[in-house]
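> Dropping a prediction and its sequence here:
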Amino acid sequence: MISLVGTGLVMITLRDLFHTLWHPTRHGGLSRLVMTTLWRLARRLRARRRVVGLAGPLAMVTVAGMWAATVVLGWAVIHWPHMPGAFTFSPGSEAAQEPALLDSVHPSLVLVTTLELGDIAPGEGRLRLMSPLESLVGFALLTATVSWVPEIHPALIRRRVLAVRPAVLRGSDSVTQQIDCTAGALLLDGLATEVVRVRTDFTQYAEAYYFHDGEDRSSPAVMIDYVSTLARRGQVARRPEVRLAGDLLAGALKDLAAVLDRLFLHTGDTPAEVFAAYPADHGRTQP
């Protein structure tokens, strides 16, 4: 029964890792709970913007550490009932004189990290067959954690591109007449594409939400309100292609607001109110 508890810990961790990194919805249970908790703690601290800027990277490091610690603990619990009789110890080792649980953590940590020190090794046939599996789980955990970081950065870049383009347009103070042309339709259509990409990124890489965007002009939380303004201007333009592009952008924004509210903000309000809560959650104010 004790070994089954350890097996359950390992399986829960692998499930959380799978749902966080590879499942189409990417909604890890434990990892999302850790990230949300750290985000809320960061919001409550002083020097808010500086602390919030560390929330995303710190959350990823904490989640990776949680996965590693839980896997090591799970395998240690699996070994515990079989310690020390089912294991062989190197000559002169005093490990067998330690508490059984402590002795179980050592081979678990060695096998998960694939170090294979050899001072404590499984001796029974069943445990000897499990040792390569434990090393394989440790190698998969290390590989998945290392590949997790490069997956996030493209999503952050796409999010900042969505913010910088409207920031440049806002500086030129585009009016309805200026976007009521073929170029305006292409502009609104391009913004709609970028909004859809960011919406998809929030679904696939939810942890990207907890990263700080630097200055206001590179933050979609700040600039999304102006994107909504451009969509409304496009919807009342004279040219049908501009109105179509405005409707497309407005629909993409509505979908983005629904994702933000469902996954992060939980306001249950209209898109306009969600986009007002978005910068507030990131410690920013709309211009």
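On my side now, so go ahead. Numbering: from 1, shown residues only.
> C-alpha from now on. contacts and neighbour counts both.
Will do.
> Where do the helices of the stretch 1-150 of the chain begin and end?
Using DSSP state H, counting those that start in this stretch, the helices of the stretch 1-150 of the chain run over 2-21, 29-44, 48-79, 100-112, 125-172.
> okay, those in TSV with distance to residue 252 next?
Formatted as TSV, those follow (distance: least, CA to CA, whole Å):
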stretch	distance to residue 252
helix 2-21	25
helix 29-44	25
helix 48-79	26
helix 100-112	45
helix 125-172	13
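> gap between residue 120 and residue 81?
Separation of residue 120 from residue 81 (CA to CA, to the nearest Å): 15 Å.
> Who has more neighbours out of the two?
residue 120 (21 against 16; other CA atoms under 10 Å).
> so that one makes contact with residue 107?
Yes. Using CA atoms under 8 Å, residue 120 makes contact with residue 107 at a distance of 6.2 Å.
> Make a markdown table out of the helices of the stretch 1-150 of the chain and add mean neighbour count and distance to residue 223.
Below are the helices of the stretch 1-150 of the chain laid out as a markdown table (neighbours: other CA atoms under 10 Å; distance: least, CA to CA, whole Å):
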| stretch | mean neighbour count | distance to residue 223 |
| --- | --- | --- |
| helix 2-21 | 18 | 28 |
| helix 29-44 | 17 | 21 |
| helix 48-79 | 20 | 17 |
| helix 100-112 | 21 | 45 |
| helix 125-172 | 16 | 6 |
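> this is the other structure I want to compare:
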Amino acid sequence: MTWLPTLLGTLLVLAILRDVFHTLWHPTRHGGLSRLVMTAVWRLSAHLGPRRRPAGLAGPLGMVSVVAIWALIVAVGWALIYWPHMPERFSYAAGLTPAEHAGPLDALYISLVTLATLGLGDIAPTSGWLRVLTPVEALVGFVLLSATVAWTLGVYPALARRRAVALRISHVRRSRASADALDSDGGAALLDGLASAVSVATVDFMQYPESYYFEDVDENTALPRHLGYAAALAEQAATARHPDVRLAGSVLGIALADLAESLDDRFLHTNGPARQVFAAYAVDHDPNSRGR
């Protein structure tokens, strides 16, 4: 029955590679291991309450958990491939008794050493296909490392863009600009810029859905706190006298509707209008509301 653990190990490795692919290069709303882990960490942090929960750490902890689970499952998968062929198809360093080092923990040890590209060499495969398979595991380990770096380098710039959008809306909000001031060429340019920034945030949520689970502690850079005001600006622009303001307000309203649709489809599931989605988004990111 050596084929059964080998098959199981192969399926585990392929499942993780598929999850890495869908997380980094082909994000979908249908989930996967990475999304399940991120969601679980987010919900768990909600139940801890605002006093016990480390502020803003749910997202980073979720990413660390995902990478750790990826590495662990890949290591276990390859260990299952090696284990049925130990000790017959492996060579052992002097001082090691093959019969005493042929258990599942020894197979996991070989897998971890290979995955981490340490190459200790105290236990090494001698069979032809196993000798080919071992470097493949090392390549997968390198892929996981590269994927972790690429994921981090992708998510954090997306977070910076999201926070910049929130800060820009916050600037407008705190300026207390009058309706007459916004009903002008400058107001049209302002609304058009906000529409463009909101569209970028929508794309970031599609490309990096894990960024949703990052909580912004600073009120001025927390997008959930300001989307309602942005929606009010778009509604106000609809009644402006200046045609460019009306056009820019309409574009901003459409951009906000697209953002609401993306948030609702992937995370909130309210099936309501944009205002309701933004309210649910704000509640889900409010430390005093989450977990109730």
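Received the coordinates, thanks. Since the structure is predicted, the reported quantities are computational estimates derived from the model, not experimental observations.
> quick one on the thing from earlier: compare the helices of the stretch 1-150 of the first structure and give me the one nearest residue 191 of the first structure.
Taking CA to CA, helix 125-172 is the member of those nearest to residue 191 of the first structure, at 7.2 Å.
> so the very next helix or strand once past the closest one matches what in the second structure?
Following helix 125-172 of the first structure in sequence order, the next helix or strand is helix 176-179 (DSSP states H and E). Residues 179-182 of the second structure are the counterpart of helix 176-179 of the first structure, counting by TM-score structural alignment.
> Please apply the same query to stretch 31-46 of the first structure.
Stretch 31-46 of the first structure corresponds to residues 34-49 in the second structure, going by TM-score structural alignment.
> Which residues does the matching stretch contact?
Stretch 34-49 of the second structure has contacts (CA atoms under 8 Å, 6 or more residues apart in numbering) with 19, 23, 53, 58-59, 61-63, 65-66, 210, 213, 287-288, 290-292.
> residues in contact with the residue nearest to the spatial centre of the first structure?
The centre of the first structure sits closest to residue 207, judged by CA atoms, centre = their mean, with a distance of 2.1 Å. The neighbours of residue 207 of the first structure, taking CA under 8 Å, 6+ apart as the test, are 32, 35, 56, 60, 152.
> In the second structure, what sits opposite it in the alignment?
Here residue 207 of the first structure is matched to residue 210 in the second structure, going by TM-score structural alignment.
> swap in residue 261 of the first structure?
So, by TM-score structural alignment, residue 261 of the first structure is matched to residue 264.
> Pretty sure its match sits against residue 273.
No. At 9.5 Å, residue 264 of the second structure and residue 273 do not qualify as touching, with contact defined as CA under 8 Å.
> Find the residue closest to residue 67 of the second structure in space, skipping its chain neighbours.
Once flanking residues are discounted, residue 67 of the second structure sits nearest to residue 148: 6.9 Å by CA to CA, 6 or more residues apart in numbering.
> Show me what that neighbour aligns to in the first structure.
Using TM-score structural alignment, the partner of residue 148 of the second structure in the first structure is residue 145.
> Residue 64 is in contact with that match, correct?
Yes. Counting by CA under 8 Å, residue 145 of the first structure sits close enough to residue 64 to count as a contact (6.5 Å).
> which other residues reach stretch 128-148 of the second structure?
With contact meaning CA under 8 Å, 6+ apart, stretch 128-148 of the second structure is reached by 20, 24, 67, 70-71, 78, 82, 111, 114-117, 125.
> In those residues, find the pair that's most separated.
Greatest spacing in those, by CA to CA: 24 and 125 (32.6 Å).
> What's the match for residue 14 of the first structure in the second structure?
Match for residue 14 of the first structure (TM-score structural alignment): residue 17.
> oh sorry, the question was meant for residue 160 of the first structure
Match for residue 160 of the first structure (TM-score structural alignment): residue 163.
> residue contacts, its match?
221-223.
> Who wins on neighbours among these?
Neighbour count (other CA under 10 Å) singles out residue 223 as the most crowded of the contacts of residue 163 of the second structure, with 27 neighbours.
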